[in-house]
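Undergrad: Quick one: sequence plus predicted model below, questions after.
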Amino acid sequence: MALNFFDQFMSPTYLGIPLIALALTLPWTLFPTPSSRWLNNRVLTLQGWFINRFTYQLMMPINAGGHKWATIFASLMLFLISLNMLGLLPYTFTPTTQLSMNMGLAVPLWMATVLIGMRNQPTAALGHLLPEGTPAPLIPVLIIIETISVFIRPLALGVRLTANLTAGHLLIQLIATAAFVLIPLMPTVALLTGVVLFLLTILEVAVAMIQAYVFVLLLSLYLQENV
């Protein structure tokens, strides 16, 4: 048993080698590869339908110039969902509970959207810093506030994903520990706690999928402002 509940969020190492690289590589090996047959199996058909519907819904409000990002967003969505779902299995490690990794995904993609806006339409990109019809005395204050809000976006992306997954995993471990402790003392209460744990696990599966979608959705909104 872990001495500290937060030990599960530490990056594991084996012989001094961090295993986060293995955890990041494993999801890609689980995806089925397309075959040369005319008719695909059910797994490939379901996967293709899911990717097509997700990409269509995500790219629909974005101009044609931003459709080049469809492959990046679809790959990122599948990657995050796989990492979040695999992290719910016993004796596994969830890389997306590491703030450093989430920031490593959020900062470059956010910076790319900002640079695209500054390159293609600098006037419109800078126009977001000052709402139309602002009184003259408030212009300096609003420019500073909007600039801070723009630079805080990648931090919000990384912290949101990290906090939601960390809180869910920690709550599951707390309730599971309580259930094991209550088994010899109060079996009925332990059974009820086990039911709560099962329901919470189902909720965490939904949270793992929703947080991956929210991460990609917010990136698409940032891209929409700059294309």
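TA: Great, that's in hand.
Undergrad: can we go C-alpha only for contacts and neighbour counts from here?
TA: Fine.
Undergrad: Hmm, Thr166 and Thr97 touching each other?
TA: Yes: counting by C-alpha atoms under 8 Å, Thr97 touches Thr166, with 5.7 Å between them.
Undergrad: what about these two, which has more around it?
TA: Taking other C-alpha atoms under 10 Å, Thr97 and Thr166 do not tie; Thr97 has more neighbours (26 against 19).
Undergrad: quick one: the more buried one from Ala208, how far?
TA: 11 Å (C-alpha to C-alpha, to the nearest Å).
Undergrad: so where do the helices sit in the chain?
TA: Using DSSP state H, the helices of the chain run over residues 20-30, 42-59, 70-86, 99-120, 122-127, 139-151, 153-182, 187-224.
Undergrad: For Thr97 and Ala208, list the residues in contact with both.
TA: Overlap of the contact sets of Thr97 and Ala208 (by C-alpha atoms under 8 Å, 6 or more residues apart in numbering) consists of Leu165.
Undergrad: let's bring in a second model and compare:
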Amino acid sequence: MNENLFTPFTTPTLLELPVVVPIILFPTLLLPTSKYLINNRLITIQQKLVQLILKQMMVIHNTKGQTWSLMLMSLIIFIASTNFLGLLPYSFTATTQLSMNLAMAIPLWAGTVITGLRFKTKSSLAHFLPQGTPTPLIPALVIIETISLFIQPMALAVRLTANITAGHLLMHLIGSATLALLTISLLATSLTLVLLVMLTILEMAVALIQAYVFTLLVSLYLHDNT
């Protein structure tokens, strides 16, 4: 019986109960913390990376936008650690689930929009109708801008889901091909194994890049509304 290609993306269960919540909470256990006054090297490196990313992401924001810094840093660390854990054998990648990515994207997007409507009402409403628009195009342009606004969270979630799922599927296919060629040709097996290792390195980079892109887009939405 052939295994379904999408089997690794099905939600795992324990005693017929989904175990998504423990899986989502597990990455937080991997972040080292210190109980002493002097940090060790690992925690120091972690803090330096967090400060570097925070500086790059918050440089465009004003004081009101900088209040979101803790949430944005928690988001990028969570997505990156979840993506990395999904690269381990016999693991489950929570970010391959569109429902979970939508559950992250919609509240964050809605928070930025509500913030804009509350503190920059005129500026936020002005985005629906750029200055100098011809009168006959006003109804159509308002509809188009409204659709583009409401499609932003869907674009965030689909982008993350598609990139992580596509990479994992490709790794699954090349890994299956490597095992199938093991008894046929040693040369072909070596080539596919090298390709699999290179793809794994690429997926590690994609795991970080997609976390950064997701958080950066949320940061840009926030910048437009603060």
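TA: Cool, the structure landed. A quick note: this is a predicted structure, and the numbers were derived from the prediction, not measured.
Undergrad: Please name whichever of the helices of structure 1 is nearest to Phe93 of structure 1.
TA: For those, proximity to Phe93 of structure 1 was assessed by C-alpha to C-alpha; helix 20-30 is nearest, at 7.1 Å.
Undergrad: Now do the shared contacts for Thr97 and Thr166 of structure 1.
TA: Phe9.
Undergrad: Next, format the helices of structure 1 as JSON lines and append distance to Met10 of structure 1.
TA: Below are these laid out as JSON lines (distance: least, C-alpha to C-alpha, whole Å):
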{"stretch": "helix 20-30", "distance to Met10 of structure 1": "10"}
{"stretch": "helix 42-59", "distance to Met10 of structure 1": "32"}
{"stretch": "helix 70-86", "distance to Met10 of structure 1": "16"}
{"stretch": "helix 99-120", "distance to Met10 of structure 1": "11"}
{"stretch": "helix 122-127", "distance to Met10 of structure 1": "39"}
{"stretch": "helix 139-151", "distance to Met10 of structure 1": "28"}
{"stretch": "helix 153-182", "distance to Met10 of structure 1": "11"}
{"stretch": "helix 187-224", "distance to Met10 of structure 1": "19"}
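Undergrad: what sits against Thr189 of structure 2?
TA: Counted by C-alpha under 8 Å, 6+ apart, Thr189 of structure 2 has contacts 178-179, 181-182.
Undergrad: Could you double-check that Phe84 of structure 2 lies in contact with Ala205?
TA: No: using C-alpha under 8 Å, Phe84 of structure 2 is not in contact with Ala205; the gap is 9.5 Å.
Undergrad: who has more neighbours, those two?
TA: Neighbour count, other C-alpha under 10 Å: between Phe84 of structure 2 and Ala205, Phe84 has more, with 18 against 13.
Undergrad: Which residues are in contact with Tyr212 of structure 2?
TA: The neighbourhood of Tyr212 of structure 2, defined by C-alpha under 8 Å, 6+ apart, consists of Ile76.
Undergrad: Counterpart of it over in structure 1?
TA: When structure 1 is aligned by TM-score structural alignment, the residue opposite Tyr212 of structure 2 is Tyr213.
Undergrad: Quick check: that match vs Asn120 of structure 1, distance?
TA: Using C-alpha to C-alpha, we find Tyr213 of structure 1 at a distance of 27 Å from Asn120 of structure 1.
Undergrad: Same check on Thr13 of structure 1?
TA: Per C-alpha to C-alpha, Thr13 of structure 1 is found 44 Å from Asn120 of structure 1.
Undergrad: repeat for Phe6 of structure 1
TA: Phe6 of structure 1 is 45 Å from Asn120 of structure 1, by C-alpha to C-alpha.
Undergrad: With Thr177 of structure 1 instead?
TA: Counting by C-alpha to C-alpha, the gap from Thr177 of structure 1 to Asn120 of structure 1 is 54 Å.
Undergrad: now swap in Asn102 of structure 1 and tell me
TA: As for Asn102 of structure 1, its distance to Asn120 of structure 1 is 27 Å (criterion: C-alpha to C-alpha).
Undergrad: With neighbour numbers in mind, choose between those two.
TA: Between Asn102 of structure 1 and Asn120, Asn102 has the larger neighbour count (other C-alpha under 10 Å), namely 22 against 13.
Undergrad: and Thr226 of structure 2, what is it in contact with?
TA: 61-62, 64-65, 115-116, 119-120.
Undergrad: What is the nearest of those to Thr135 of structure 2?
TA: Closest to Thr135 of structure 2, out of all of the contacts of Thr226 of structure 2 and judged by C-alpha to C-alpha, is Lys120, at 24.8 Å.
Undergrad: okay, now the aligned residue in structure 1 for the closest one: neighbour count?
TA: Structural correspondence for Lys120 of structure 2 with respect to structure 1 (TM-score structural alignment): Gln121. Gln121 of structure 1: 14 surrounding residues under other C-alpha under 10 Å.
Undergrad: Contacts only, for Gln121 of structure 1.
TA: Listed by C-alpha under 8 Å, 6+ apart, the contact partners of Gln121 of structure 1 are 226-227.
Undergrad: ok, and the closest non-adjacent residue to Gln152 of structure 2?
TA: Trp109 (7.6 Å; C-alpha to C-alpha, 6 or more residues apart in numbering).
Undergrad: Identify the residues contacting Leu218 of structure 1.
TA: Counted by C-alpha under 8 Å, 6+ apart, Leu218 of structure 1 has contacts Leu157.
Undergrad: That one and Ile116 of structure 1, how far apart?
TA: For Leu218 of structure 1, the distance to Ile116 of structure 1 equals 16 Å [C-alpha to C-alpha].
Undergrad: about what we covered before: ok, which of the helices of structure 1 comes nearest Met1 of structure 1?
TA: helix 153-182 (9.5 Å).
Undergrad: Distance from the closest one to the middle of the chain?
TA: The chain centroid and the centroid of helix 153-182 of structure 1 are separated by 14 Å, computed with C-alpha atoms, centre = their mean, to the nearest Å.
Undergrad: Compute the inter-axis angle for it and helix 70-86.
TA: Here helix 153-182 of structure 1 runs at an angle of 20 degrees relative to helix 70-86 (axes from the mean of the first three to the mean of the last three C-alpha atoms, to 10 degrees).
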